[in-house]
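Engineer: Below is the sequence, then the predicted model.
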Amino acid sequence: MIKLLRFSAASEATGRPRTSFYRAIKAGLLPPPIKIGEASAWPDNEIDLVNKALIAGKSETDIKKLVSDLVAARSYAA
């Protein structure tokens, strides 16, 4: 089951403070949030996969591709 993480949990999971977290989203290194009404959240599996790619030493190019693929897959998840 996929859990949705609010900002504080997603930030903690990545080890990035607010500014760095949002810069990484802008750079394509983290997936953008999904909107749930007025709130924003991140699927925990997406954050987990990005963390695993970082731990594995993947390049920024590889991580950007992963993030792009994850965001594209959102429309097929339902």
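Structural biologist: In hand now; what should we look at?

Engineer: contacts, neighbours, all on C-alpha from now
Structural biologist: OK.

Engineer: Now do the helices in this protein.
Structural biologist: 7-14, 18-26, 44-55, 60-74 (DSSP state H).

Engineer: ok, and what's touching the third one?
Structural biologist: Identification of contacts with helix 44-55 by C-alpha atoms under 8 Å, 6 or more residues apart in numbering yields 2-5, 10, 13-14, 29-31, 63, 66-67, 70.

Engineer: which residues does Ala24 contact?
Structural biologist: Going by C-alpha under 8 Å, 6+ apart, the list of residues near Ala24 reads Leu30.

Engineer: Check it against this one:
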Amino acid sequence: MSTSQLQILSRREVEVLTSLSRSTLYALVGRGEFPTPIRLLPTRSVGWSKEEVEEWIRARMAGRGHG
């Protein structure tokens, strides 16, 4: 992937995209079950790779039962 295609999502955008609450999101990150956020600034500013979040969603969809 070229850097021109790289997109960073805010926490709120990740919450909307996944339908996860902030607490659930960070619990999953803490357990290594969700992509780790990217620190954007030395302070509290973080974001997530859109590609990694979408891959996580696709993996959930692929793992669901059929029938």
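Structural biologist: Nice, thanks for sending it over. As the structure is a computational prediction, the values presented were derived from the model and not from experiment.

Engineer: ok so, going back, let's have the helices of the first structure in TSV, adding distance to Lys35 of the first structure.
Structural biologist: Below are these laid out as TSV (distance: least, C-alpha to C-alpha, whole Å):
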stretch	distance to Lys35 of the first structure
helix 7-14	12
helix 18-26	15
helix 44-55	14
helix 60-74	13
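
Engineer: Gly37 of the first structure is nearest to which of those helices?
Structural biologist: helix 7-14 (14.8 Å; C-alpha to C-alpha).

Engineer: what's the angle from that closest one to helix 18-26?
Structural biologist: Angle of helix 7-14 of the first structure versus helix 18-26, following axes from the mean of the first three to the mean of the last three C-alpha atoms, to 10 degrees, is 80 degrees.

Engineer: matching residues in the second structure for helix 7-14 of the first structure?
Structural biologist: Mapped onto the second structure using TM-score structural alignment, helix 7-14 of the first structure covers residues 11-18.

Engineer: out of the contacts of helix 44-55 of the first structure, who has the most neighbours?
Structural biologist: Leu30 (26 neighbours; other C-alpha atoms under 10 Å).

Engineer: Could you check which residue of the first structure pairs with Val29 of the second structure?
Structural biologist: Superposed on the first structure with TM-score structural alignment, Val29 of the second structure falls opposite Ile25.

Engineer: residue closest to the middle of the second structure?
Structural biologist: Among the residues of the second structure, the one closest to the centroid is Val53, at 3.7 Å (C-alpha atoms, centre = their mean).
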